[in-house]
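Participant: Just the structure for this:
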Amino acid sequence: MLEINFKKSGPAKLPFFIVYRDWGLSMLGKFLAAAAAFVAFISTDCVAEAAAGKAPAGLKGALEQEAIGLLPADGMRLVSGKCRDCRMLKQGLWYFETEAIAVPRDGVPVSGYTNGVDRQADVANWAAASGGEKLAYPMLAWIGAPAIFEHAAMLPSGTRVQTADQTELDIRLAPRLATNRSYANEATAAFFSGREVRMRGAIDSSSGNDVFVARTIWPADFAFDPARLAARPLQSPADLAAFVRAPVKPARGIETRLLWERHPGQPRNWQRKPVLGFLLNGAQGDDDESLGGHFAVATGRIGVHGEWFDWAVNNFYNLDAVSEKGIVAATLPMDNYLMDLNSGQQYYRPSTMLVAVLNHERTAAAFQGGVQRVFNHLYRHDFQYRHATANCAGISLDVFDALGWRIPRRGPTAPLKSLGAYAYIAAKDVSLQSGRRIYDYLNEEQTRLLPAVAFEAAGLDLLSMVGASGTGRPLSGYERLLAGDVEAIFLVRIPQVPSSRATGSAPVFSFDEFRARVPADQADWKTVPAAVRPFPAALRDARSVPEQEPSPVPLPIAVIVAGIGLAGWLFWRRRAAPRAVSKQPAPQPEEMTQ
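Facilitator: Okay, here's the model as predicted:
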């Protein structure tokens, strides 16, 4: 179990009236006894705090008066992955052995999964059967640290904060992971200087003084101000991609743009309104393999003061590789997803988010309930994360597809080119698997392959469904609910936090754009090798239906090869037949007359 202690430890002190009670009664009589009792009464809280060490103002437990997306966090408890009494997937615990995670308390509903059924069918069947049932808790949420420190003002040094009660406290950054090639520096300190921040971490009192070790730092001024949102609808569908592609410029805060609202001119009372958020993280500036960016879907509520740090982000990553930044696929709070000092997206690229403000939580809760089931399948290895056919964008949009949102498809990139690309890459790398990878990239539906295309397609279709433009198709039940529930749609541009890492850029919108942005010779690419993380055989469930591995030779390639082979054989037969006749001995004249 994760032991959590937010206050400085020290030797316990007995209350004053107990220590001196007998002596007071015998030496000074009832007067001193009464005086001692009075002193004890007025100082009980002070003595207790001195015994355990007074907690700094603004410090609380990671789940105290918090939310995890649409759900109150008090339905969960904080543990580590070594938990032995958790009623959840042992496979999920294995990935978080040294991490702080939240798991459901006894008695609360928990998202499950159906054994032997693929993730798409499982979500579709669950949605059809669940109706309007209340959203269940995820089997786990990645919290990362045991404490939250809020309402703290970062002082210019970057090593101290001023707390809510005007006292000062030392802070220290969580250590940089050995595999992480960049980290916070003087530019980071300048970015946060003078700002009110909210941090996740823990108090360290080992030196005799309280020091808050910060793992996540979130600027309080990142909050939305609905009343000040500038209304700038898209003038054409291309405007959404243009917003994403806008040149990166230094910024301290977020930038917002209102695309649509149901009741223009009326007060925007969005406090506690549920949301669906579509996150598009850009390309890294120091990793050519990251130019496609990253995609995730978030659910939650807009806070009373425009806060959104507690939205639940559903982040899909490859579980079979160890991320150099410590990222693990999970549902996690927004401040962890964007602002963790090692794994936070904003420390290595800019991001864009499209937010749908809802009048009812049902469509957001349906997605969250469905995606939680998908995570259960992923942790169990019922399916694998695949960069072409089951990546962050594809898995996320598959959940919407199972619920009934048919986001218009763009088609594969280049099916015909994939045939030649397969042959060329397989021969160059002397690897059929390498050929298969390029073949899959060029044949996969673009909205499932490229995060930027997924973001654009979902955003444009959502705008069309609410009436900004016609969809031109009949709507499903889920689509009708979503179209009716949306109150407003707005964009958010989130700046990259300055650090020692190179500045990122917009993600690519096509495979051709990717090829144009990387060096022609793959040997010149900037890449980050990742260690392999094999899934233990002991954690596999024998009842699971294993996912079939794709053949290294795709069926069309096999058919073409077989066809070429058959044509060659027939050609050889046709050429060989005359030669065989000509070798027979010529008949003698007498034989011809008989």
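Participant: from here on, contacts and neighbour counts on C-alpha atoms
Facilitator: Noted.
Participant: if I've got this straight, A214 is in a helix?
Facilitator: No: A214 is assigned strand when assessed by DSSP: H, G, I helix; E, B strand; the rest coil, not a helix.
Participant: What residues does it make contact with?
Facilitator: With contacts defined as Cα atoms under 8 Å, 6 or more residues apart in numbering, A214 is in contact with I171, R172, L173, A174, M199, R200, G201, A202.
Participant: same thing with I302?
Facilitator: When contacts are counted by Cα under 8 Å, 6+ apart, I302 touches W270, Q271, R272, K273, P274, V275, W308.
Participant: Mind putting the residues you listed into CSV with neighbour count?
Facilitator: Converted to CSV, these look like this (neighbours: other Cα atoms under 10 Å):
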residue, neighbour count
W270, 23
Q271, 14
R272, 17
K273, 18
P274, 27
V275, 30
W308, 22
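Participant: From these, which land in strands?
Facilitator: In this view, those that belong to strands under DSSP state E are P274, V275.
Participant: For the comparison step, fold the sequence that follows:
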Amino acid sequence: MGRTLLGCVAIGIAGFTTFANAETPVAGFKQALENESIGLLPADGFRLRIGACPDCAVPKQNLWYFQNEFIAVPANATAASGFSRGVDRNTDVARWAATPAAAQLAHPSVVWLGAPGILEGATVLAGGQTLRTANGQEIGLKLAPRLSTNRSYANAATTAWLAGRQVRMRGTLEDAGGRPSFVARTIWPADFAIEPATLKTEPLKHPTGLAHFVRAPAGEGKSIETRLLWERHPGQERAWKDKPVLGIVLNGAQGDDDESLGGHFAVATGRFGDKGDWSNWAVNNFYNLDSVSEKGILAATVPMDNYLMDLNSGQQYYRPSVMLVAVLNNARTAVAYQGGIQRVFNHFYRHDFRYRHAAANCTGISVDVFDALGWHVPKRGPTAPLKSIGAYGYVAATDGSLASGRKIYDYLNEEQVRLLPAVGFDAIGQDLLQLVGTEGMPKRPLSSYEQQLREDVEAILLVRIPQVPSSRAMGSAPVFSFDEFRSRVPADQADWKIVPVGPRPFPAVLREADLTPDDDPSPVPLPVAGIGAGLGAILAAFVWRRRARPARKAASDRRIPETADAE
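Facilitator: Prediction:
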């Protein structure tokens, strides 16, 4: 589960402390929370810890997943996000959003940082084993080790992709025989900056434009591509530094895992940094807590550079991504979302609800928070509810598993905006553009949250983020439908490329008595059971009639004729 042994954690902190207390030997190196932000919040309200910290005023369930990982926790327990016991996550968010407390952003209980230090302004030199710091000093560069379960990793192609580029890195500074060396866990190219002044305005020409942008070949570019869709004040200076943002992140399909063709979805909040930097935006990343990711991914609020560019768990090391960014002139809508999703994480870590690939996946959980706040993104309906019953029977019989039948039934009956990351991204983007008036106002009455969005959005832009070359196969766009998914995988499921993952059982000792019930759905859906019961009754009546016919015929001789006629 962890990537750093407890002893190494102690050494890392000790080494960091030595460097920090001395006259800084490496320009640009600092502690992970020094002069930083975590999304919308300044980092000075947090403390750097590892999950195995008895002094952290954070629920023990939240910490359990990060026992050997560097995290940020609230410095003051009273500033931490809470949650309401005994109610489901969406009811909790909706009730909380109606209180004055929602206007003030509390701190997330856990932020997964991954490393204790940051090195900024360094340049990767040819060969990938040396860095030139901001003051010209040359120090060593090492990469954090590949997880044993991770099937691919940085290679010579990665080194060539990074060579000559200025980077921001998360990791640990070591003393290698009297020479400093940085062990990098996250490497973020500085030229990923979004430069407002150079953005080119290119509105969508058709409602399908977002889908076309997502589906366009990602290529193998070195830096990001940007496209400004709309701005409130064309021609005016784009003074976006410190402007709050709401970002919708869509990660593509992996090239080596047929089960990942749906992609991944997350929502980010933060502020534009100096020179268009967005590396410290907070990304709210939901993954299955009950399995161990082969890439070491943990469900958490994480800085953007960790989310995209961690050498093991970073999304860009195994697929391309796109992002829709709403630049805001008021932080209130982003504050409300971040505060709401932090409450959901508290429910999630304690197992009030569990990750479900149809009903509660990364897209559904994220979209539900918007809905609870009042952004009612138009639904598109389930994929094929009428076909789902037949599909249930076919898959259950073919696989010899009612659970497999239930899975396909749930997929075909789930609302597509909640089910598929690409559809959720497209629906949110189209509705946002309608809210600001580019595609005609929505026909529905606007909620107060939707009205705030309409008033607060200053600009809307798209960002394409390239996949980092490595030993992993290049990824592609995610699917937009279940039929597209079926068309892209081998017809025989035995031929699918699948990455098996191990279980991560939640300790019984961490389960609390007031957990909101989250039972597994019945392996036989009610409609299927109802149809089955009906068919069973008809079949039973038919059999009974067949068996009873001789006796009834004999008895008819003793009945009056009209009874026989009625018979």
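Participant: hang on, the earlier thing: which single one of the contacts of A214 of the first structure is nearest to L234 of the first structure?
Facilitator: M199 (35.8 Å; Cα to Cα).
Participant: circling back to that earlier point, would TSV of the contacts of A214 of the first structure with secondary structure and neighbour count be doable?
Facilitator: Below are those laid out as TSV (DSSP: H, G, I helix; E, B strand; the rest coil; neighbours: other Cα atoms under 10 Å):
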residue	secondary structure	neighbour count
I171	strand	20
R172	strand	16
L173	strand	16
A174	coil	16
M199	strand	25
R200	strand	27
G201	strand	23
A202	strand	27
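Participant: is it possible to export these to TSV including distance to L449 of the first structure?
Facilitator: Shown next, in TSV, are the contacts of A214 of the first structure (distance: Cα to Cα, whole Å):
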residue	distance to L449 of the first structure
I171	41
R172	40
L173	36
A174	34
M199	34
R200	33
G201	35
A202	39
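Participant: longest helix of the first structure?
Facilitator: When the first structure is scanned for its longest helix (criterion: DSSP state H), the result is helix 555-582.
Participant: In the second structure, which residues correspond to that one?
Facilitator: The aligned range for helix 555-582 of the first structure in the second structure is 526-553, by TM-score structural alignment.
Participant: Likewise for stretch 279-289 of the first structure?
Facilitator: With TM-score structural alignment as the criterion, stretch 279-289 of the first structure aligns to 249-259.
Participant: before we move on, what about stretch 21-41 of the first structure?
Facilitator: Against the second structure, stretch 21-41 of the first structure falls on no residues (TM-score structural alignment).
Participant: On the three-state scheme, the counterpart of G86 of the second structure in the first structure is what?
Facilitator: Alignment note: G86 of the second structure maps to G116 in the first structure; criterion TM-score structural alignment. G116 of the first structure carries the three-state label coil when classified by three-state DSSP.
Participant: ok, now the one 5 residues further on?
Facilitator: Local secondary structure at A121 of the first structure is given as helix here, using three-state DSSP.
Participant: what's the span of the match of stretch 279-289 of the first structure from first residue to last?
Facilitator: Its start and end residues considered, stretch 249-259 of the second structure measures 19 Å (Cα to Cα, to the nearest Å).
Participant: List the contacts of that stretch.
Facilitator: Contacts for stretch 249-259 of the second structure (Cα under 8 Å, 6+ apart): 260-268, 315, 318-324, 421-422, 425, 472-479, 489, 496-499.
Participant: Please check those and keep the buried ones.
Facilitator: Buried subset of these (neighbour count, 16 or more other Cα atoms under 10 Å): 260-268, 315, 318-324, 421-422, 425, 472, 474-479, 489.
Participant: So which of those residues belong to helices?
Facilitator: Going by DSSP H, the helices hold P421, A422, F425 from those.
Participant: which residue in the first structure lines up with the last one?
Facilitator: Alignment note: F425 of the second structure maps to F455 in the first structure; criterion TM-score structural alignment.
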